[in-house]
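J.: need a structure here:
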Amino acid sequence: MDFETVMQELEALGKERMKKMYVSNGAHEPVYGVATGAMKPIVKQIKRDQQLAEQLYTTGNYDAMYFAGIIADPKAMAATDFERWIDGAYFYMLSDYVVAVTLSESDIAQEVADKWIDSGEELKMSAGWSCYCWLLGSRKDQEFSESKIASMLDRVKHTIHDSPERTKSAMNNFLYTVGISYRPLTEKAVEVSKEVGVIEIKRDNKKSSFLNAHESIQKDLDKGRVGFKRKYVRC
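T.: Alright, predicted model coming up:
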């Protein structure tokens, strides 16, 4: 399936209701409003196609960029490719759910995510922390340095309340993910989340939302979900 055909298919699948939802979350034109589940039949036909993914990502069309993440071949992407992708990710649904997810399936995930976390740029930092959520939630515990993850928990404790809004949200998710998906530091994550307490996320023209990783961790611990790992990160 070529570029023009995919774009036509995506446009035909667009729904006004989905488009409004994406726009309300920060997407801007061009956007068709395709539900992620509706993309699956096209994904089955294409599977993986890095060249096509690159063409789609550069359109600036939200739906095409999201689709690019599903058909990309992360292991074929270099650090410079991920830098291009994060530079094109203009709001959190791209940075955290397209770029970070794609990065998490690459062999250079941690080194790129570490660089983004240190960048001082809101969406890069958000993508970096989100990438660790996808990694910790899917890969075996022994693939990570316990001391490194422990120091990242300390970093969250000391900096989360002063971080940019989207970064705060991703850091809160990181706290939760360590608590549930990384057994060696479940107890430390519980302690840190208790110290951090409630996080306020301020949003333009909307009411603030409030996040509490401690409560979320406790709920899942009570359900016996400790050690939870996803089988698949992408669709």
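
J.: From now on I want contacts and neighbour counts done on CA atoms only, so please keep to that.
T.: Will do.

J.: all strands of the protein, in order?
T.: All strands of the chain, identified by DSSP state E, fall at 199-203, 206-211.

J.: structure for this one too, so we can compare:
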Amino acid sequence: MEVIGMTDTVPELLAELAALDDPRAREVNERNGDDHGVNLGKLRAIAKRLKAQHELALELWATDETAARLLALLICRPKAFSEAELDAMLRESRAPKVHDWLVNYVVKKSPHAEALRLRWFDDADAVVASAGWALTIDRVAKRPDGLDLPGLLDLIEAELVDAPERKQWAMNHCLAQIGISHPALRARALAIGERLEVLKDYPTPPNCTSPFAPAWINEIVRRQELAAAGS
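T.: As a prediction, the model looks like this:
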């Protein structure tokens, strides 16, 4: 049984998070669609103090507060969730950071990850579908056996340009990952990216890799080749 310390009640944690709300952080986060102002480093420090407490995580999630939900995702036990619970949580997660952490910190560690990938991949809700694509990217990079990679390229080629924003970013990442991880398909991935020109003009800060798939593929492959030559 998990024991929650006296200072670790949900109301007190909500008060602690509220005290950390920084207007400047909130302004930056809101530009990215996230409605909270808590510095993520400070949020992680609270999670480190609390350690894994699944029941507390469930209570924090139930508050529907973005910062509390982020904290919940850091202290939950990913393998304790059922497939139905994770599906419901994903469909509730409209804040981009909550959606991202749920997929990457929880669903990817769940025994239900592949079932949810298949369940979400063609979902009519583009935000839900983007989670299916995010899980597909993980498989493209780490466990591609059984994936129809040419079929994925066909789908990307047909749908990328008109896909809603969140889904488009995930599909574009998948295009880049196929080109990076699978040399036999690299030329085709590059050709699709060059023809579609999705995110070609996206403003990219200096020293950052462009999200334009051909630039992304070429840069990561260049780094890999340099690393291999130096090893």
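
J.: Could you save the strands of the first structure as JSON lines and add columns showing distance to Arg155 of the first structure and mean neighbour count?
T.: Conversion of the strands of the first structure to JSON lines gives the following (distance: least, CA to CA, whole Å; neighbours: other CA atoms under 10 Å):
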{"stretch": "strand 199-203", "distance to Arg155 of the first structure": "15", "mean neighbour count": "15"}
{"stretch": "strand 206-211", "distance to Arg155 of the first structure": "18", "mean neighbour count": "11"}
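
J.: Would you mind finding the match for Gln8 of the first structure in the second structure?
T.: Residue correspondence, TM-score structural alignment: Gln8 of the first structure in this structure matches Ala15 in the second structure.

J.: all helices of the first structure, in order?
T.: Secondary structure of the first structure (DSSP state H): helices located at 3-13, 16-24, 40-46, 50-57, 62-71, 79-88, 92-94, 100-104, 109-117, 122-136, 146-159, 165-181, 186-196, 213-222.

J.: Is it possible to get those helices out as TSV so that each row also shows distance to Lys207 of the first structure and mean neighbour count?
T.: Output for the helices of the first structure, formatted as TSV (distance: least, CA to CA, whole Å; neighbours: other CA under 10 Å):
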stretch	distance to Lys207 of the first structure	mean neighbour count
helix 3-13	31	14
helix 16-24	13	15
helix 40-46	34	13
helix 50-57	32	18
helix 62-71	25	25
helix 79-88	27	16
helix 92-94	18	21
helix 100-104	27	28
helix 109-117	27	18
helix 122-136	20	27
helix 146-159	23	15
helix 165-181	13	25
helix 186-196	21	19
helix 213-222	20	17
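
J.: Now that we have those helices, can you turn them into JSON lines and tack on distance to Lys202 of the first structure?
T.: Below are the helices of the first structure laid out as JSON lines (distance: least, CA to CA, whole Å):
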{"stretch": "helix 3-13", "distance to Lys202 of the first structure": "33"}
{"stretch": "helix 16-24", "distance to Lys202 of the first structure": "15"}
{"stretch": "helix 40-46", "distance to Lys202 of the first structure": "34"}
{"stretch": "helix 50-57", "distance to Lys202 of the first structure": "29"}
{"stretch": "helix 62-71", "distance to Lys202 of the first structure": "23"}
{"stretch": "helix 79-88", "distance to Lys202 of the first structure": "23"}
{"stretch": "helix 92-94", "distance to Lys202 of the first structure": "14"}
{"stretch": "helix 100-104", "distance to Lys202 of the first structure": "22"}
{"stretch": "helix 109-117", "distance to Lys202 of the first structure": "20"}
{"stretch": "helix 122-136", "distance to Lys202 of the first structure": "14"}
{"stretch": "helix 146-159", "distance to Lys202 of the first structure": "16"}
{"stretch": "helix 165-181", "distance to Lys202 of the first structure": "6"}
{"stretch": "helix 186-196", "distance to Lys202 of the first structure": "17"}
{"stretch": "helix 213-222", "distance to Lys202 of the first structure": "17"}
